[in-house]
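# the following comprises the amino acid sequence and a computationally predicted model.
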Amino acid sequence: MIEALFLLFGLFIMFFGTLGLLRFPDVYTRLHATAKCDTGGAISILTALAIASDFPLVVKLKFFVIALTIAMINPMVSHAIARAAYKSGIKPKATVDMYAWDNP
């Protein structure tokens, strides 16, 4: 039962990451949506697989090692992609000025 919840949660997160990829206007916002959702969704799905499988404990630990590796590497890869996009001259289309309301 708990593995079904982890699996549905992971699929839910992955769905919204895909929706963000399709709806957001530029590479930076798309990258933000996919990186966050890919990390959380993959970890949830791997946790569900580790709980639900009838494999030995060593194999289940491998699922958790893979999840930990994804949690560490995915933010670094996303940062490298965003930095490469910035250095190649891609300008962000969406800008948010959170201090704009201070100046009338």
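In hand now; what should we look at?

# okay, CA-based contacts and neighbour counts for the rest of this
Fine.

# quick one: neighbours of residue 5, just the number.
Residue 5 has 13 neighbouring residues, counting by other CA atoms under 10 Å.

# please identify which helix or strand holds the residue nearest to residue 24 when sequence neighbours are not counted.
For residue 24, ignoring the flanking residues on the chain, the nearest one in space by CA to CA, 6 or more residues apart in numbering is residue 30 at 5.6 Å. Taking DSSP states H and E as the definition, one finds residue 30 inside helix 27-52.

# next: residue 72.
Short version, using DSSP H and E: residue 72 is in helix 57-87.

# which ones are touching the nearest residue to residue 5 once chain neighbours are set aside?
Computed as CA to CA, 6+ apart, the closest residue to residue 5 that is not its neighbour in sequence is residue 48, at 7.9 Å. Going by CA atoms under 8 Å, 6 or more residues apart in numbering, residue 48 touches 2, 3, 4, 5, 6, 7.

# below is structure B, check it against A:
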Amino acid sequence: MTVLAVAGNVLAVMGTALIAIAAVGLIRLPDAYNRANATAKAAATGVVCVLLGALALMPEPATAWFLLLGVVLQLLTTPFGAYTVGHAAYRSGSPLDASTHRDDLRESLRERGEA
């Protein structure tokens, strides 16, 4: 096995583990906001690791362009999607967990006259 093959396999396994951790977080975390946050971060980094692992396993110029485009799009769109899911959950009245001590969005909406 070459160094690139080992690196590609390690990245793919690490990415798969991060995606599995995101799935566990989706089941175990207490409210929609924590779930959206954990899923977005772990799944985004997991997908990026898998794509980079595929790039290490298939280091060809055409493959590199497509996989790097996938990495860039993943890193650009995931934070916006997670923000939108969290904001929609808040606007629909999804309750905060009791361990949450601050509600900055409520204050912001009050100042704008939307709450």
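Yep, that arrived. Owing to the predicted nature of the structure, the values given are computational and were not obtained by experimental measurement.

# what about the residue nearest to residue 5 of the first structure, distance to residue 67 of the first structure?
11 Å (CA to CA, to the nearest Å).

# same check, this time on residue 9 of the first structure
In terms of CA to CA, residue 9 of the first structure sits 15 Å off from residue 67 of the first structure.

# likewise residue 45 of the first structure?
9 Å.

# so between these two, which is more surrounded?
Each of residue 45 of the first structure and residue 67 has its neighbours counted (other CA under 10 Å); residue 45 has more, 23 against 19.

# counterpart of the more buried one over in the second structure?
Residue 45 of the first structure maps onto residue 50 of the second structure when the alignment is built from TM-score structural alignment.

# that match against residue 18, yeah?
No. Contact criterion CA atoms under 8 Å: residue 50 of the second structure and residue 18 do not qualify, at 9.8 Å.

# ok, now which ones touch the match of residue 45 of the first structure?
Residue 50 of the second structure neighbours (CA under 8 Å, 6+ apart): 11, 12, 13, 14, 15, 16.

# trace residue 22 of the first structure over to the second structure, please.
Per TM-score structural alignment, residue 22 of the first structure is aligned with residue 27.

# that match in helix, strand or coil?
Secondary structure, DSSP: H, G, I helix; E, B strand; the rest coil: residue 27 of the second structure is helix.

# ok, now which ones touch it?
residue 35.
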